[in-house]
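In: I'll drop the sequence and a predicted model, then ask my questions.
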Amino acid sequence: MPQQVPTVSVPELPAALPEGVTLLDVREPDEWAAGHAPDAIHIPMGDIPSRLDDLPADSEVFVVCRSGGRSARVTAYLNANGWDAKNVEGGMQSWQAAGRPMTSDSGAPTVL
């Protein structure tokens, strides 16, 4: 059975993330470029171990990917290494479906 990780749904997230809260997007660069949350930090999943110093140690971290699988693994990893992390259920697909703001590096934002 897969390890259970703390999870939050998109509607449970505040519309404007308060200070001390980080939204971490762990998708690949092409996915990020196509569309992402405006205030998210981008660290692809494979780069997480070498870039832990890029995450505020005292921040609550919400981890998002496309649908929730990669972010669940990163959430488990972060929690095992001292962070307070929660997986965003349904990922950016749920984020977009909920009408949350998105931006892209070019064109209309979408989720790949």
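Out: Yep, it's here.
In: alpha carbons only for contacts and neighbour counts from here, please
Out: OK.
In: where do the strands sit along the protein?
Out: Using DSSP state E, the strands found in the chain span residues 7-9, 21-25, 41-42, 60-64, 84-89.
In: distance to D105 and mean neighbour count added to those, as JSON lines?
Out: Output for these, formatted as JSON lines (distance: least, Cα to Cα, whole Å; neighbours: other Cα atoms under 10 Å):
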{"stretch": "strand 7-9", "distance to D105": "26", "mean neighbour count": "15"}
{"stretch": "strand 21-25", "distance to D105": "15", "mean neighbour count": "22"}
{"stretch": "strand 41-42", "distance to D105": "13", "mean neighbour count": "18"}
{"stretch": "strand 60-64", "distance to D105": "18", "mean neighbour count": "25"}
{"stretch": "strand 84-89", "distance to D105": "22", "mean neighbour count": "25"}
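In: take this one as well and set it beside the first:
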Amino acid sequence: MPTVGVGDLKDGDFLLDVREDDEWRAGHAAGALHIPLSEFVARYGELAEAAPQDGRIHVLCRVGGRSAQVTMYLVQQGVDAVNVDGGMQEWAAAGRPVVDEKGEPGNVV
């Protein structure tokens, strides 16, 4: 399983958040693309349109389980994807900004 730590992420890295809508609304990484795991296969085209053609996709969930599933799916499709170890909990613990759906400070739930 390709994995990367939150500390290894750089500004501008493409982030895909696969948590459910209520988790996203409470708090997420600014600029991340949101496609819930439960809708991922049906909405895969949105990722293909938004992701950089020659860049890596960094997949996030709350702690890393759901994002690991999506990462493995993407790798099987030939996509350069990595699971972000510790997910949004590690993101927040590292002091990275978390915003709600209005762009205000958010929380990881």
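Out: Thanks, I have the structure now. All values derive from a computational prediction rather than experimental measurement.
In: Throw the strands of the first structure into a markdown table and include distance to A72 of the first structure, thanks.
Out: Listed next are the strands of the first structure as a markdown table, based on distance: least, Cα to Cα, whole Å:
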| stretch | distance to A72 of the first structure |
| --- | --- |
| strand 7-9 | 8 |
| strand 21-25 | 12 |
| strand 41-42 | 16 |
| strand 60-64 | 8 |
| strand 84-89 | 5 |
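In: so which of these gets nearest G99 of the first structure?
Out: Smallest distance to G99 of the first structure across the strands of the first structure (Cα to Cα): 13.4 Å, for strand 7-9.
In: under the alignment, what does Q77 of the second structure map to in the first structure?
Out: If you follow Q77 of the second structure across to the first structure using TM-score structural alignment, you land on N81.
In: got the buried residues for the lengthiest helix in the second structure?
Out: Secondary structure of the second structure read by DSSP state H shows that its longest helix is helix 65-76. Neighbour-count burial for helix 65-76 of the second structure flags 65-68, 70-72, 74 (criterion: 16 or more other Cα atoms under 10 Å).
In: likewise for stretch 97-104 of the second structure?
Out: Those would be 98-100, for stretch 97-104 of the second structure by 16+ other Cα under 10 Å.
In: try stretch 44-60 of the first structure
Out: Within stretch 44-60 of the first structure, the residues scored as buried using 16+ other Cα under 10 Å are 44-45, 48, 55, 60.
In: spatially central residue for the first structure, please.
Out: V64 (2.4 Å; Cα atoms, centre = their mean).
In: for F14 of the second structure, give me its contacts.
Out: Counting by Cα atoms under 8 Å, 6 or more residues apart in numbering, F14 of the second structure touches 32, 51-52, 55-58.
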